[in-house]
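*Asks:* Provided below for reference: sequence and predicted model.
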Amino acid sequence: MSVAIDDDLWSAIGDPVRRRLLDLLLTEGVGTPTSLSEHLPISRQAVTKHLGVLDRAGLVHATPMGRERRYEVDDAQLARAVRQLNEVGKSWDARLNRIKRLAEQLQADRTSGENS
């Protein structure tokens, strides 16, 4: 079964700050822009912008909590990202195995040509 690759999802995950935010949320369970910014060398406003990107990609969801929003990782969307990553890995493994076989065949052909 082939899994469609979601470029928006991977664009969101591709940023190191957003990956760190996901790590923090997975570790802590929930977080607000204020609490998360305490663990990063960026402002609360910058954290809010990064969380917005993750939210639009479906990787986190927010719940209003007073004047702030409480963010949590969306487990289903994260699982979808893992499935996509595994599919990409399998595809590259197959490509690399084909390259290896071709290189081995070329080497064997050269060796047999030298021995003739």
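*Replies:* All right, it came through fine.
*Asks:* only C-alpha atoms from now on, for both contacts and neighbour counts.
*Replies:* OK.
*Asks:* what residues of whichever strand or helix holds Ser91 count as buried?
*Replies:* Taking DSSP states H and E as the criterion, Ser91 maps to helix 75-114. Buried residues in helix 75-114, counted by 16 or more other CA atoms under 10 Å: 78, 80-81, 83-84, 87-88.
*Asks:* how about the residues you listed in TSV, adding distance to Leu59?
*Replies:* Output for the buried residues of helix 75-114, formatted as TSV (distance: CA to CA, whole Å):
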residue	distance to Leu59
Leu78	6
Arg80	10
Ala81	9
Arg83	14
Gln84	14
Glu87	19
Val88	19
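*Asks:* another one to put next to it:
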Amino acid sequence: MEKTIMKNLLHCPVTATMEVIGGKWKLLIIYLISNDINRFGKMGMMLKNISKQMLTTQLRELENDGIIERKIYAEIPPRVEYFLTAKGNSLTPVIERLRDFGMEFLIPREEASVDQLHV
């Protein structure tokens, strides 16, 4: 039974999706870009604990998987911005639902914990 489950997970659409957007940073990067935070430096400031190397790696992987595209402007100094592709934009409803889940289930729990401290 366990071998059958593992065999099925290898060809599972959820597994395939997680290979593209899984990990600590990718969904957050996609969320930032979808909210017009699309410059490397600004993303680095918003994602406080990400190293420049990790941000670069995650952006490259998302670009290679067709989720984002990079646009280089012919300016001095050079300016680079990232945008969601059609494939990346298709993730927007999923990310919005995750945000809604957080607002509904996680934020009230945090507020309750803070309120209990003041009792």
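*Replies:* Cool, the structure landed. All values derive from a computational prediction rather than experimental measurement.
*Asks:* of the buried residues of helix 75-114 of the first structure, which is the nearest to Asp8 of the first structure?
*Replies:* Checking the buried residues of helix 75-114 of the first structure against Asp8 of the first structure by CA to CA gives Ala81 as the nearest, at 11.0 Å.
*Asks:* look up how far Leu21 of the first structure lies from Glu72 of the first structure.
*Replies:* Noted for Glu72 of the first structure: a distance of 10 Å to Leu21 of the first structure, by CA to CA, to the nearest Å.
*Asks:* no, scratch that, I was asking about Tyr71 of the first structure
*Replies:* 10 Å.
*Asks:* how far away is the counterpart of Pro16 of the first structure in the second structure from Val114 of the second structure?
*Replies:* Mapped onto the second structure by TM-score structural alignment, Pro16 of the first structure lines up with Lys24. With distances taken as CA to CA, Lys24 of the second structure is found 26 Å from Val114 of the second structure.
*Asks:* what's the burial count for Leu27 of the second structure?
*Replies:* Here the count is done by other CA atoms under 10 Å, and Leu27 of the second structure has 18 residues near it.
*Asks:* right, I mislabeled it, should have said Leu26 of the first structure
*Replies:* Neighbour tally, Leu26 of the first structure, other CA under 10 Å: 15.
*Asks:* again with Glu96 of the second structure
*Replies:* 12.
*Asks:* which stretches in the second structure count as helices?
*Replies:* Taking DSSP state H as the criterion, the second structure carries its helices at 2-10, 13-21, 26-34, 40-46, 52-64, 86-89, 92-101, 107-117.
*Asks:* distance to Tyr73 of the second structure added to those helices, as TSV?
*Replies:* Putting those into TSV (distance: least, CA to CA, whole Å) gives the following:
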stretch	distance to Tyr73 of the second structure
helix 2-10	40
helix 13-21	27
helix 26-34	17
helix 40-46	14
helix 52-64	17
helix 86-89	21
helix 92-101	26
helix 107-117	39
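*Asks:* would you mind finding the most buried of those?
*Replies:* Most buried of the helices of the second structure by mean neighbour count (mean count of other CA atoms under 10 Å) is helix 26-34; its value is a mean of 19.
*Asks:* with the first structure overlaid, how far apart is that one on average?
*Replies:* After superposition onto the first structure, the average distance of helix 26-34 of the second structure to its aligned residues comes to 0.6 Å, using mean CA distance after the TM-score superposition for the first structure.
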